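Asks: I'll drop the sequence and a predicted model, then ask my questions.
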Amino acid sequence: MKCANCKYCSYEGAGIAGGYKCTHPDIENSAKKYEEIKGKTINKSYSHIGYHMIKTSLRYCPLKKF
């Protein structure tokens, strides 16, 4: 799965608040489930992808099985 081809990936905002974001409705539930399963903490906004387009999807992408 690549974020560049995803319909839920879009560029929003400007400046420090800007960047690519995932607008999938289940992104928060998927990220929380990932945290519980892996025992890790996500230190950024769940929907924030980055300031530049990434090559692959997020680890907790709702469209990807983890």
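Replies: In hand now; what should we look at? Numbering: from 1, shown residues only.
Asks: all contacts plus neighbour counts: C-alpha atoms, from now on.
Replies: OK.
Asks: let me see the ranges of the helices in this structure.
Replies: With helices called from DSSP state H, the chain shows them at 27-38.
Asks: which residue of it sits farthest from its center?
Replies: In the chain, the residue that sits farthest from the middle, by CA atoms, centre = their mean, is G15; the gap is 18.8 Å.
Asks: so who does that residue touch?
Replies: Counting by CA atoms under 8 Å, 6 or more residues apart in numbering, G15 touches no other residue.
Asks: do the same with K64
Replies: Shown in contact with K64 (CA under 8 Å, 6+ apart): M1.
Asks: before we go on, here's another structure to hold up against the first:
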Amino acid sequence: MKCKDCQFCKYEGAGIAGGYKCKHPNIEESAKKYEQLKRKVINKDYPHIGYQMIKTSLRYCPYRIDREESL
């Protein structure tokens, strides 16, 4: 699923704190699961997507993680 089509992707805030954010209830759990699986550290706030809409989804998107686990 792409972020632009997702119901949980919202724009909020202004200035440096503004931007697109993922409001999915399981985003932090999914991000921690991604960090453990890939042994990588995410250096930004988990819900923060960016200041502009991205073309795909986040690597740790809950929908993406669930789809990979089912394969």
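Replies: Ah, there it is. Computed from a predicted model, the values in this text were never measured in an experiment.
Asks: so Y11 of structure 1 makes contact with Y20?
Replies: Yes - using CA atoms under 8 Å, Y11 of structure 1 makes contact with Y20 at a distance of 4.3 Å.
Asks: show me which of these two is the more surrounded one.
Replies: Neighbour count, other CA atoms under 10 Å: between Y11 of structure 1 and Y20, Y20 has more, with 21 against 16.
Asks: what about the more buried one, distance to K40 of structure 1?
Replies: Distance, Y20 of structure 1 to K40 of structure 1, by CA to CA, to the nearest Å: 23 Å.
Asks: neighbours of I49 of structure 1, how many?
Replies: Around I49 of structure 1 there are 20 residues (other CA under 10 Å).
Asks: who's in contact with the equivalent of M53 of structure 2 over in structure 1?
Replies: Aligned by TM-score structural alignment, M53 of structure 2 pairs with M53 of structure 1. Contact analysis of M53 of structure 1 by CA under 8 Å, 6+ apart lists 3-4, 20.
Asks: contact partners of stretch 4-12 of structure 2?
Replies: Residues from elsewhere that reach stretch 4-12 of structure 2 (CA under 8 Å, 6+ apart): 3, 18-24, 53-55.
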